[in-house]
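Chemist: I need the structure of the sequence given here:
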Amino acid sequence: MTEARPVKRQARGRQRIADILDAALALFAEAGYEATTTNAVAARAGISPGSLYQFFPNKEAIAEALSARLVEQMQAVHSSAFDLAQVTDLTLDELIDRMLDPLIAFNLANPGAKALFGNTDMPARLAGAARPLQEAVVGRVAAIIGARFPRLPATERNLAALVTVRIVAAMMPPIVAAHGVDRDALIAELKKALRGYIAPLDAH
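Modeler: Okay, here's the model as predicted:
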C-alpha cells in the first residue's frame, strides 16, 4: 500500500499538469498569450490558483512547458509527413498533400500553438522554443526537394525549403480561423501557391 500512494500521487500530478496545459492552449487560442492570466488558466482547468502554482510559478513557465509538449507532438507529425521514401514516385500534387495535410491537421487540433510560436513579443527564450523544430522542418523539406530535384544546387534547395515553410506558416492562421468551404478554399489556394512555387525547380 505504501508504494501505491506515491504512484497515485504522481499520476494525479501528471494529469493535473496535462489539464493545466490543455486549459492554457485553449485560452491562448481564444484570447492570445498576453491577455491570458494564470487565474483564467486555473479556472479553465477546474483548480484553484494555489494548486496551479504548485506546478508552475508563472504564465511563462506554463507557456514553456506547453511549447515543449507541442514541439514533441509536431516532431512526430513531421516525421510521418516528411517521409523521403518514394518521393520521386509521387506526383507533385501528391507530394504537396503528403507534406501539407498532416501539418494542417496538427494546427487545427492545436489552434493555440500559433499564439506561442507566432508571437514576436514573446520573451526571447520562449520565442526560441520552437526554433529547433522550425530548423528541423526546413531541413526535412530541403531533403525532400533535394530528392525530388537532385540537380538543384544545395544553396537553392535550402532557400526553396525556407520559402516553402514560410509560405505555409503565413497561411496557417487564416486556415485555422476559417471553417467549412472557406477553409477548404484557403487550403486549395495554399496548395496552388506551393505548386506554382515548387514546379519551376524542375527546370534545373
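
Chemist: all contacts plus neighbour counts: C-alpha atoms, from now on.
Modeler: Will do.

Chemist: OK, contacts around A61?
Modeler: Listed by C-alpha atoms under 8 Å, 6 or more residues apart in numbering, A61 has no contact partners.

Chemist: if I read this right, T36 contacts L25, doesn't it?
Modeler: No. Taking contacts as C-alpha atoms under 8 Å, T36 lies outside contact range of L25: 10.1 Å.

Chemist: quick one, which of these two is more surrounded?
Modeler: L25 (26 against 16; other C-alpha atoms under 10 Å).

Chemist: count of neighbours near the residue lying closest to that one once chain neighbours are set aside?
Modeler: The spatial neighbour of L25 that comes closest, neighbours along the chain excluded (C-alpha to C-alpha, 6 or more residues apart in numbering), is G112 at 4.9 Å. Residues lying near G112 (other C-alpha under 10 Å) number 23.

Chemist: before we go on, could you also do this sequence so I can check it against the first one:
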Amino acid sequence: MPEAKNGSENGTGKPRRRQARGERRIAQLLEAAASVFCTTGYTAASTNSIAREAGVSPGTLYQFFPNKEAIAVELGDQLLTRWRATYGQAFTSAHLELPLDQLLDAVLDPLIQFNFENPAFGVLMHGPDIPGQVTREHDALHSSMLTRVEEVLAGYLPATPEPEITRVAHMVFAVYKAGMDVVLAAEPAERDAYIAELKTMLFRYIDPLVGDC
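Modeler: Just a heads-up that it's a prediction; the model follows:
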C-alpha cells in the first residue's frame, strides 16, 4: 500500500511551498515579459531582457521557460483566457435586450477596459513573428467574436438577409479594431473623448439600419 502524502506534499510529490514559490516566479517572469514586449515589441525582446526586467538571472528564467517563444505562448494563453472572460461579460443575454446606444456601452466598455489593463495583448496577438500557437488561438477567438456580432445584429435586424448581416458585422468589427488603435494611442486626457467618438461612429452606422427595419 502506498504511503499517504503528508500535508506538505501533493500528488506529484513536490512540496506545496516549493510549487507556490515556482508559481510566483512564473507570474513574475510573465509580468516582466509583458512589460518588455510592450516596450520593445516581441521580435526585439530577448530572454536576457525579460530576466533583467524581472530582476532575476537568465539561469533562473531557464528553469521555467526554455526560450522566448515558450514565454510568449504561456503569456498569450493567460491573456486569451482573460479576454474570453471579458468577452463573456460583454455579450450577456441581458445586454442584448438593451437599446442600441446602451448596448454599445455595455459591450464596448469591458472590451476597452481590458485593452487598457492588458497592453501586451495587442502586441502579442498582432505582431509579425508571434508563435503560431498564439495566432491560431487568437484567430479562433476572433472568428467566434465575429459570429457573436452577427448574432447580435441579426437580433436587431431580423428582416435583413444573412449575407448583409455578415457584411455589416465585418464592417462593425473593422471599425472597432481601427478605433481601438486610435483610442490606445491617444493621450490619457483624450481617451474618453476618443472612446465617445468610437461609439458614435458605430451608433451612426448601425442605427439607420435598425430604423429601416
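
Chemist: which residues of the first structure does stretch 46-54 of the second structure align to?
Modeler: Stretch 46-54 of the second structure corresponds to residues 37-45 of the first structure when matched by TM-score structural alignment.

Chemist: What residues does the residue nearest the centre of the second structure make contact with?
Modeler: Computing the C-alpha centroid of the second structure and ranking residues by C-alpha atoms, centre = their mean puts W83 first, at 3.9 Å. Each residue near W83 of the second structure by C-alpha under 8 Å, 6+ apart is listed here: F114.

Chemist: residue in the first structure matching it?
Modeler: Per TM-score structural alignment, W83 of the second structure is aligned with M74.

Chemist: Would you quantify the distance from that match to L92 of the first structure?
Modeler: 23 Å (C-alpha to C-alpha, to the nearest Å).

Chemist: What's the end-to-end length of stretch 42-58 of the second structure?
Modeler: 18 Å.

Chemist: And the helices in the second structure, which stretches?
Modeler: 16-40, 47-54, 58-62, 68-90, 100-117, 120-126, 132-156, 162-185, 191-212 (DSSP state H).

Chemist: okay if I get those as TSV plus distance to K5 of the second structure?
Modeler: Compiled in TSV, the helices of the second structure are given as follows (distance: least, C-alpha to C-alpha, whole Å):
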stretch	distance to K5 of the second structure
helix 16-40	11
helix 47-54	34
helix 58-62	29
helix 68-90	30
helix 100-117	41
helix 120-126	40
helix 132-156	37
helix 162-185	51
helix 191-212	54
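
Chemist: The counterpart of P163 of the second structure in the first structure - how many residues pack around it?
Modeler: Superposed on the first structure with TM-score structural alignment, P163 of the second structure falls opposite T155. Number of residues near T155 of the first structure (other C-alpha under 10 Å) recorded here: 10.
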